[in-house]
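In: Following is a predicted model, sequence given first.
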Amino acid sequence: MAKLVLLFVCVAVFQLANALQCYQCEREGCEKEMKDWQKSQCGKLADTKLTNVCLKQVYKDKTTQKEMFSRKCVSMEKDMKYKCDNANGEQVVCETCDSDLCNSATKINFSLVAVSGIFLALLMPKFLA
């Protein structure tokens, strides 16, 4: 049992040590074709009042009136709501999230630590016996 707890703690620490990863796409076609999106790692922040989040923004372009999509990493003040820039057109969607690759088209969020814990809890008794 002690080995299982130690392994779970190691997975949790590893998850916390990794920087946030977000999809990066700021061109036409970002509403679909997820296989073409780049993955970017948010940088370390010097200011402790700020936090990194992933952004999914949809706006209606002023000139073309087409819906444009933007996905990227942004910094914002902790415990505040992110304010999207409306310079390019009328805001349709402005969503932020704080788990890896959460700014995709679908809203399936899960914690790697939770999934790892369940997986280990099911398999480890076989190895420890």
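Out: Yes, it's here.

In: Only C-alpha atoms from now on, for both contacts and neighbour counts.
Out: Fine.

In: burial of F69, as a residue count?
Out: 21 (other C-alpha atoms under 10 Å).

In: and if you look at S70?
Out: Using other C-alpha under 10 Å, S70 has 21 other residues around it.

In: thought it was touching R27?
Out: Yes: counting by C-alpha atoms under 8 Å, S70 touches R27, with 7.2 Å between them.

In: L101 should be in a strand, yeah?
Out: No: membership of L101 in a strand is not supported by DSSP: H, G, I helix; E, B strand; the rest coil, which gives coil.

In: Skip the chain neighbours and tell me the closest residue to it.
Out: C22 (4.5 Å; C-alpha to C-alpha, 6 or more residues apart in numbering).

In: Below is structure B, check it against A:
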Amino acid sequence: MAKIVILFVCVAVMQVASALQCYNCVNCQGDMKTWPKQACGSSGASPPAGYEYACATVEYKDRTTYKTAVDRLCVSAEKKNGKLMFKCPTSKGEPLKDDCPVCQTDLCNSSASIRFSFVALSCVVLAIFLPKYLQ
């Protein structure tokens, strides 16, 4: 039993200790396996006070082609009331939203899909089986 708890703690610490990985591409197209990846904060610099590193997906209408384009990148997102906020940049075109979606799990700025975390899955498994072994 103690080994399971120690294993769970080790997995949780490993996820926290590793740098956040984000897709980093301009007008991302094609197979996402080919999209370049970036470690947020790999330069060693910390984000400014009140900000945290996050992966972002920026959707905008391109100024030259007038087509919708999607950039994926690592950003410093402002943390307000416990929630991360990132104002969509307007440098390449008109953003489709004021606030761009941000997330803080590895490669979470891929196409919209259901994602799961190994730690969350471990918690569910432990929640199911732990009470049976403690009786």
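Out: It's in. What you see is a predicted model; the values in this text were computed from it and never measured.

In: Quick check: TM-score for this pair?
Out: Here the TM-score for the pair of chains, by TM-score structural alignment, normalised by the length of structure 1, is 0.80; 121 aligned residues with a C-alpha RMSD of 2.3 Å.

In: Show the subsequent helix or strand relative to the helix or strand where the residue nearest to L101 of structure 1 lies.
Out: Counting by DSSP states H and E, the element that carries C22 of structure 1 is strand 21-24. Using DSSP H and E, the helix or strand that follows strand 21-24 of structure 1 in sequence is strand 38-41.

In: Now do the helices in structure 2.
Out: For structure 2, the helices defined by DSSP state H occupy 2-17, 118-134.

In: The ones you listed into a markdown table, with extra columns for distance to E52 of structure 2?
Out: Shown next, in a markdown table, are the helices of structure 2 (distance: least, C-alpha to C-alpha, whole Å):
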| stretch | distance to E52 of structure 2 |
| --- | --- |
| helix 2-17 | 14 |
| helix 118-134 | 21 |
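
In: now for those, which one comes closest to G30 of structure 2?
Out: Shortest distance between G30 of structure 2 and those, using C-alpha to C-alpha, is found for helix 118-134: 26.9 Å.

In: the inter-axis angle of the closest one versus helix 2-17?
Out: 160 degrees (axes from the mean of the first three to the mean of the last three C-alpha atoms, to 10 degrees).

In: Count residues in the vicinity of the equivalent of V119 of structure 2 over in structure 1, would you?
Out: In structure 1, V119 of structure 2 lines up with V113, judged by TM-score structural alignment. V113 of structure 1 is flanked by 18 other residues according to other C-alpha under 10 Å.

In: Distance check, V113 of structure 1 against L16 of structure 1.
Out: Look at V113 of structure 1 and L16 of structure 1: by C-alpha to C-alpha, to the nearest Å, they are 9 Å apart.

In: got it, and L122 of structure 1?
Out: From L122 of structure 1 to L16 of structure 1 the distance is 23 Å (C-alpha to C-alpha).

In: Repeat that for A114 of structure 1.
Out: A114 of structure 1 sits 13 Å away from L16 of structure 1, taking C-alpha to C-alpha as the criterion.
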